[in-house]
Structures are given as C-alpha cells and as structure tokens.
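>>> Got a predicted structure plus its sequence, pasted below:
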Amino acid sequence: MPSFDIVSELDKHEVTNAVDQAKRELETRYDFKGVAASIEQKGESIMLEAEVDFQLRQLIDIIYAKLVARKIDIKCIEEKDPDLTGVKARQELVLKQGLDQPICNKITKLIKESKLKVQAQIQGEKVRVTGKKRDDLQQTMALLKDSDIDMPLQYNNFRD
C-alpha cells in the first residue's frame, strides 16, 4: 500500500553556513563599525547580541535574509523575548525541528476532515499517511501545502 511520512526537519549544515555568512556581513557593514555586536550559534539556538534594541532588529533581519537565501523556512525559528539590560541587548532564536503532539493532531484532523481515502497515523515526531491510490496521497500533500500549519513540512519515505 502506498505511503509517505510527514516530517519537519532542518538542515543544520545550511544553518551553520547561514550563520557564518551573517557573521561575515556583520563585520563588513558600515552601520556596525565600532559596535559590539555578535551572532553565535549554540546547538539548537542562535544568540544575537548588540548594544541597543534597534541594532538587535537589524541582526535578526541579517540572519533571516541569510537563512532564506539558503532555502531554510523561517517558520522553524522561534524568537524569544529580547533581554534589554543597561549596556547590552540579547535575544535568542530557537531552531524548532520535529513535529510536536499538537501539530501532529492538527495534521491528522485536517486529513480526516478532507474526506480523502487515506489514513494518518502519528509515529513519534512524524505522521505516516497511507492510502490505496497514489493520487490520494498526492492530493493529501497538496492539501497540507495549502494549510495554515505553522511549521515547515517535508514529505519523505514515499513508498509505492
């Protein structure tokens, strides 16, 4: 029986490349000359640090531009509240990966309400969709692409 998996994965190598490009741009930007600003990647998050809130917003714009250029969907980034202390402004951008339980439930509910002849099963951090016809599976993919799920979705492990 044909099936595929719905996942939300992040290419960590591309994220590292985007952060490195953002650091290089930060060194060459005229409006950041003589300013103590930095971009650091620490595991599953990106730490931004600048002198004021305005510069922090510019750093976010720089990193988003680099991520989009590397074809990374920015829906997988969660912005934490900025920490505005006297001399420094810090903010953490958390990289979300994998489908959590509420999103998996939303996906399965959306598939069931569509009345397509497919079955959806939650398997950890992915949803497996099976059906008798390949066309039904492709309609399911199209349905999910048009939906308002706030995570980037990838479809892999397609078996015919």
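All right, it came through fine.
>>> C-alpha from now on. contacts and neighbour counts both.
Will do.
>>> Could you give the secondary structure assignment for the residue sitting furthest away from the middle of the chain?
The centre of the chain is farthest from one residue, G34, which by C-alpha atoms, centre = their mean lies 32.3 Å away. What DSSP: H, G, I helix; E, B strand; the rest coil gives for G34 is coil.
>>> where's E9, which helix or strand?
Per DSSP states H and E, E9 falls between elements, in no helix or strand.
>>> no no, C104
Per DSSP H and E: C104 is located in helix 101-113.
>>> one more structure, for comparison:
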Amino acid sequence: MPSFDIVSEVDQQEVLNAVDNANRELQTRFDFRGITAEFALKDKVVTLTAEAEFQLQQMVEIFLTKAVKRGIDIRSFKEGSVSFSGKTCSNALNLLQGIETEMAKKLVKLIKDSKAKVQASIQGEQVRVTGKKRDDLQEVIALVRGAELEQAFQFTNFRD
C-alpha cells in the first residue's frame, strides 16, 4: 500500500551556511560598519546580537533572506523576544524541528475532514499517511501545502 511521511525537518548544514552568509553580509554593509553585530548558531537556535533594537530587525530580515536563498522555509523559524544586556541587545530565532503533538492532531483532522480515502496516523514527530492509490496521496500533499499552517512541512519516505 502506498504511503509517505509528513515531517518538519531543516538541514542543519544549510542553516549554518545561511548564518555564515549573513555574517559575511554584515561585514560588507555600510550601516553596520564599526558596530558589534553578529549571528551565531548553537543547538537549533540562531542568536542575533547587535547594539540597537532597530539593527536587530534589519538582521532578522538579512538572515531570513539568506535562509530563503539556501532553500529553507522561513516558517521553520520562530522569533523570540528581544533581551537587553549592557550595551548590546540580542534576539533568538528558534529552529522548529519535528511536529508537535498538537500540530500533528491538526494535520490528521485536516486530512480526515477532506474526505480523502487515506488513513493518517501520528508516529512520534511525524505523520504517516497511507492509501490505496498514489493519486489520493498526491491530493493529501496538495492539501497540506495549500493549508495555512504555522509550520513548514516536508514529504518523505514515499513508498509505492
């Protein structure tokens, strides 16, 4: 029986490449000359550090632009709150990996409400969809891509 998995994963190497590219752009931008500002990646969190809050907003845009160019969906990042310490302020972009139980339940409900002839089941941090026909599975993929959900999804392990 054909099946596939709905997952939410981001390639760590691509995120690291986006961080490096964003740091490189900071060094060449005129409005960041002589200012302490940097991007850092540690444990699925991209930390942005700058001297002013408006610079952080510019840095978020720079990083998200670089991430999109690397093929990373911007819905894979969740922006934290700005924190101030001394002369610097920082912000964290958390990387969303895996599908949480509540989001998985929303996905299963969405698939069941569509009346597609498939079965969806939650398996850890992924959702497995099985059906008799490949066309039914492709309809589910189109449905999930078209749905306005707060997270980016990938479709893996397609078996016929």
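That came in fine, so what should we check first? As the structure is a prediction and not an experimental result, all values here were calculated from the model.
>>> Superposed, how do the two chains score by TM?
Remark: TM-score between the superposed chains equals 0.97 [TM-score structural alignment, normalised by the length of the first structure]; 160 aligned residues with a C-alpha RMSD of 0.9 Å.
>>> name the helices or strands packed onto the helix holding C104 of the first structure?
Where contact means 3 or more C-alpha pairs under 8 Å, 6 or more residues apart in numbering; DSSP states H and E, helix 101-113 of the first structure is packed against strand 118-123, strand 126-131.
>>> which of these is buried the deepest?
Of all these, strand 126-131 has the most neighbours on average by mean count of other C-alpha atoms under 10 Å, namely a mean of 20.
>>> Tell me what angle that one forms with strand 118-123.
160 degrees (axes from the mean of the first three to the mean of the last three C-alpha atoms, to 10 degrees).
>>> Report the next helix or strand after strand 126-131 of the first structure in sequence order.
Going down the chain from strand 126-131 of the first structure, the next helix or strand is helix 134-146, by DSSP H and E.
>>> can you tell me the mean distance of the next helix or strand along the chain from that following helix from the second structure after alignment?
Using DSSP H and E, the next helix or strand after helix 134-146 of the first structure towards the C-terminus is strand 154-159. Mean deviation of strand 154-159 of the first structure relative to the second structure after superposition (mean C-alpha distance after the TM-score superposition for the first structure): 0.8 Å.
>>> which residues touch strand 154-159 of the first structure?
Strand 154-159 of the first structure is contacted from outside by 1-9, 141, using C-alpha atoms under 8 Å, 6 or more residues apart in numbering.
>>> just the angle between that strand and strand 126-131, please?
Using the same axes, to 10 degrees: strand 154-159 of the first structure against strand 126-131 is 50 degrees.
>>> Quick one: the residues in the second structure that strand 154-159 of the first structure pairs up with.
Mapping strand 154-159 of the first structure onto the second structure (TM-score structural alignment) gives residues 154-159.
>>> Could you give the separation of that stretch from the chain centroid?
Taking C-alpha atoms, centre = their mean, to the nearest Å, the mean C-alpha location of stretch 154-159 of the second structure is offset from the chain mean by 18 Å.
>>> and if you look at stretch 106-117 of the second structure?
Taking C-alpha atoms, centre = their mean, one finds the center of stretch 106-117 of the second structure at 23 Å from the center of the full chain.
>>> aligned partner of K42 of the first structure in the second structure?
In the second structure, the residue paired with K42 of the first structure is K42, using TM-score structural alignment.
>>> ok, back up a step: got the helices and strands packed on helix 101-113 of the first structure as JSON lines, with distance to L110 of the first structure columns?
Compiled in JSON lines, those are given as follows (distance: least, C-alpha to C-alpha, whole Å):
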{"stretch": "strand 118-123", "distance to L110 of the first structure": "10"}
{"stretch": "strand 126-131", "distance to L110 of the first structure": "12"}
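>>> closest to A69 of the first structure out of those?
Proximity to A69 of the first structure, assessed across those by C-alpha to C-alpha, is greatest for strand 126-131 (26.6 Å).
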